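**Q** just the structure for this:
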Amino acid sequence: MGNPRCDICGQTMIKHGTTAWGRQRFRCKACSSTLTRRNDIHARDLAAFLDYVTGRTRYADMPGQGRNARRRFAHFWPLWPLSPLVDEVHHVVFVDGIYLSHKLVVLIACTKDHVVGWYVARGETSASWAALFSRIAPPDVVVCDGGSGIASAIAKTWPTTRIQRCTFHAFSTIKRTTTTRPRTNAGVELYGLARALLTIQTREESVAWLGELTTWNDRWQTFLAQQTHLSSGTYVPTHGRLIQARNSINTLARKGTLFTYLEPDLQVAGEPIPATNNQIEGGINTRLRALLREHRGMPLDHQIKAVLWWCDRHTENPASPARLLAITVTDTQIAAIFATTHHRTHAHNTINRWGTGVNWTDFHHTGTWHNTY
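**A** You can find the predicted model right below:
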């Protein structure tokens, strides 16, 4: 680190014994002023904390069962990593949510290379998705699993962005209703169409597939219209589950979100549009679940922080530990802002505070990608 410079004359100082506490003293030969210097190890401890919370090392693997590490890391659990401000326009963005409890989900947006944003919410509502999207420049295409609220949030926040519905999730929706061994010929044919959906790679194949879907609808229209008379005197559809599967795939075909990845005007050299959101399902959510398993036993607030810190470390340009100490807000600061927010004054529990209360107007603005820190 070298000897410090004098605050008075700017000359390099020399060592001048130690204090009663054993700390090194320095003296300026030019003006005879003295001072002591204490190393700030908070950034180093934060770096160790980030390695722990985003890695596979457990307290039990540390010396002394991690007792010293627990004391060092206790100062950093209240830190809350904020979602970055992204003004770079990406060609494709993948979005999905990972549930940490029944009513707490972390919404994540990423590209094929890195995480671009996150948001903690009580559910996958359109307001929660819009809060996430508001800090990210509109991409050309967003790949999603069709979760609730995504389409309306995209229409509101990213009106020019095209949607690619994950074809595997569309197939899985049909498989859940027909099963892999349908009992009716209509179910067998629909399940075959769903499986064929996963193999389409050209525009011609997609047009042919849509034609087969139309033919299937016409062929089985009378069959699906059958009604069953119940003892209560009411009538219900005889093939209700098959109707549910039909409606789900027809809705996607009508909206035109199944084959966005084949649109000629969206093709960019070297950046093909995937038909599925495996990039986030297998690349991020799977790793986050493995991380939480390694640190099983964490309370819910620590699980949230572990997920958010992992996302923060996997952004395009993660901040250094020293920079994080300067810009990261704490639970106390968030609680103070939350307490002064009129429409949330009666919220008393952690999940409410960390749902829509994490990124309010202080951190998310209704304008175009404003940043306050």
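**Q** only C-alpha atoms for contact and neighbour calcs from this point on.
**A** Noted.
**Q** residue 15 and residue 35, how far apart?
**A** 10 Å (Cα to Cα, to the nearest Å).
**Q** find residues that contact each of those two.
**A** Common neighbours of residue 15 and residue 35, using Cα atoms under 8 Å, 6 or more residues apart in numbering, are 25-27.
**Q** got the end-to-end distance for stretch 46-64?
**A** 20 Å.
**Q** for it, which positions count as buried?
**A** 46, 49-50, 52-55 (16 or more other Cα atoms under 10 Å).
**Q** find the nearest non-adjacent residue to residue 175, please.
**A** Leaving aside its sequence neighbours, residue 175 sits nearest to residue 191 (Cα to Cα, 6 or more residues apart in numbering; 6.7 Å).
**Q** another one to check against the first:
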Amino acid sequence: MGRRKSSKARLCTICGEPMRKNGTTSSGRQRWRCMRCRASSAGDGGNARGAAEFRAFLVWATGRMTLAQAAATLGVSPRTFIRRIQWCWHVKPGMPRPTSPCSAVEADGTYVPYGWCLLVAIDAADGTPVAFQWCDTESRAAYARLFSKLPAPRALVTDGGAGCAAAAADAWKDARIQRGLNDKMCVLFRRVEVTSSGLACPAFPDSES
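**A** Modelled structure (predicted):
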């Protein structure tokens, strides 16, 4: 059985994992070490090497930099670079829970390769992400998990998916549900018939004046 992690352990400033005591400095200060990313710290400044590795990893993984170019930023070979950033793949991104409810929240899902879907909730006022949830499909349960991370807003903007609406009805009973403008336009264009003489809209006949 592995060693139990203390709830009072210092959290790693690089990957967020609880650190372990690792002796003391010559001045008697407690030294801490993260067993995941190997960061070592005796103060509040974190670990410069771990921070540099993580920055290089992010630039390489999300940008156009080649492996050789990324390795050069750390002054190492590509083989050494791969070994040194191995821990970065295991860092779980976190997002602090908002302390006050948003006036309106926009929620939607984006499907990515390998069967995953990322649900994201943003503050409709400024577009700031406030919560996210990984899932395999935009189900009621998945959206319920997303909404559980947020205080109830006054309104929810959604694409009209059944899973999202059902979860909102359970978690945010008093929130108004509003269809997004882009979704409304898509529905409108699906119902508009394009003819040789222009646009005809059988579903929305012209009203007599």
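**Q** TM value for the aligned chains?
**A** For this chain pair, the superposition-based TM-score is 0.63 by TM-score structural alignment, normalised by the length of the second structure; 161 aligned residues with a Cα RMSD of 3.3 Å.
**Q** please, which helix or strand holds the residue nearest to residue 175 of the first structure?
**A** Per DSSP states H and E: residue 191 of the first structure is located in helix 185-197.
**Q** output the longest helix belonging to the second structure.
**A** Taking DSSP state H as the assignment, the helix of the second structure that covers the most residues is helix 48-62.
**Q** and it, how far from the first structure on average?
**A** Helix 48-62 of the second structure differs from its equivalent in the first structure by a mean of 3.2 Å after superposition (mean Cα distance after the TM-score superposition for the first structure).
**Q** how distant is the helix or strand following that helix from the center of its chain?
**A** As assigned by DSSP H and E, the chain's next helix or strand after helix 48-62 of the second structure is helix 67-74. In terms of Cα atoms, centre = their mean, to the nearest Å, the centre of helix 67-74 of the second structure is found 27 Å from the chain centre.
**Q** which helices and strands sit right next to helix 67-74 of the second structure?
**A** helix 48-62, helix 78-84 (3 or more Cα pairs under 8 Å, 6 or more residues apart in numbering; DSSP states H and E).
**Q** so what touches that helix?
**A** 52-53, 56-57, 59-60, 77-78, 80-81.
**Q** any idea how far the counterpart of residue 92 of the first structure in the second structure lies from residue 142 of the second structure?
**A** Matched to the second structure by TM-score structural alignment, residue 92 of the first structure sits across from residue 104. Here the criterion is Cα to Cα. By it, residue 104 of the second structure lies 20 Å from residue 142 of the second structure.
**Q** list the buried ones in stretch 141-151 of the second structure?
**A** Neighbour-count burial for stretch 141-151 of the second structure flags 142-147, 149-150 (criterion: 16+ other Cα under 10 Å).
**Q** what stretch of the first structure does that stretch fall on?
**A** Aligned by TM-score structural alignment, stretch 141-151 of the second structure falls on residues 127-137 of the first structure.
**Q** quick one: the matching stretch to chain centroid distance?
**A** The answer for stretch 127-137 of the first structure is 11 Å, by Cα atoms, centre = their mean.
**Q** now do stretch 237-257 of the first structure
**A** 29 Å.
**Q** quick one: it aligns where in the second structure?
**A** Under TM-score structural alignment, there's no match for stretch 237-257 of the first structure.
**Q** which outside residues touch that stretch?
**A** Residues contacting stretch 237-257 of the first structure (Cα under 8 Å, 6+ apart): 163-165, 170, 173-174, 177-178, 187, 190, 210, 224-228, 258.
**Q** what comes into contact with stretch 174-192 of the second structure?
**A** 152-160, 165, 168, 199-203.
**Q** let me redo that: stretch 141-149 of the second structure
**A** Stretch 141-149 of the second structure has contacts (Cα under 8 Å, 6+ apart) with 97, 119-121, 131-135, 163-164, 167-168, 170-171.
**Q** surely the match of residue 92 of the first structure and residue 155 touch.
**A** Yes - with contact defined as Cα atoms under 8 Å, residue 104 of the second structure reaches residue 155; the gap is 4.6 Å.
**Q** tell me the residues of the second structure aligned with the strand or helix carrying residue 334 of the first structure.
**A** Per DSSP H and E, residue 334 of the first structure falls inside helix 331-339. Across the second structure, nothing matches helix 331-339 of the first structure (TM-score structural alignment).
**Q** follow-up on the earlier one: in the helix holding residue 191 of the first structure, which residues are buried?
**A** 186-188, 190-191, 193-195, 197.
**Q** let me know the closest of the residues you listed to residue 113 of the first structure.
**A** Taking Cα to Cα as the measure, residue 113 of the first structure lies nearest residue 197 of those, at 26.5 Å.
**Q** who's in contact with the closest one?
**A** The contact partners of residue 197 of the first structure, by Cα under 8 Å, 6+ apart, come to 167, 171, 209.
**Q** try 7 Å this time
**A** When contacts are counted by Cα atoms under 7 Å, 6 or more residues apart in numbering, residue 197 of the first structure touches residue 167.
**Q** what does it correspond to in the second structure?
**A** Residue 197 of the first structure maps onto nothing in the second structure, by TM-score structural alignment.
**Q** how much space between residue 197 of the first structure and residue 171 of the first structure?
**A** Separation of residue 197 of the first structure from residue 171 of the first structure (Cα to Cα) stands at 7 Å.
**Q** what's the answer for residue 290 of the first structure, then?
**A** From residue 290 of the first structure across to residue 171 of the first structure, the span is 26 Å (Cα to Cα).
**Q** that older thread, and the buried residues of helix 185-197 of the first structure, which is closest to residue 6 of the first structure?
**A** Closest approach to residue 6 of the first structure among those (Cα to Cα): residue 197, at 72.5 Å.
**Q** quick check: the closest one vs residue 148 of the first structure, distance?
**A** Using Cα to Cα, which is the criterion applied here, residue 197 of the first structure is 22 Å from residue 148 of the first structure.
**Q** please apply the same query to residue 333 of the first structure.
**A** From residue 333 of the first structure to residue 148 of the first structure the distance is 31 Å (Cα to Cα).
**Q** so who does residue 118 of the first structure touch?
**A** Counted by Cα under 7 Å, 6+ apart, residue 118 of the first structure has contacts 83, 106-109, 132.
**Q** list the ones among those residues that fall in helices.
**A** residue 132.
**Q** let's have the contacts of residue 118 of the first structure in TSV, adding distance to residue 326 of the first structure.
**A** Output for the contacts of residue 118 of the first structure, formatted as TSV (distance: Cα to Cα, whole Å):
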residue	distance to residue 326 of the first structure
83	15
106	24
107	25
108	24
109	25
132	23
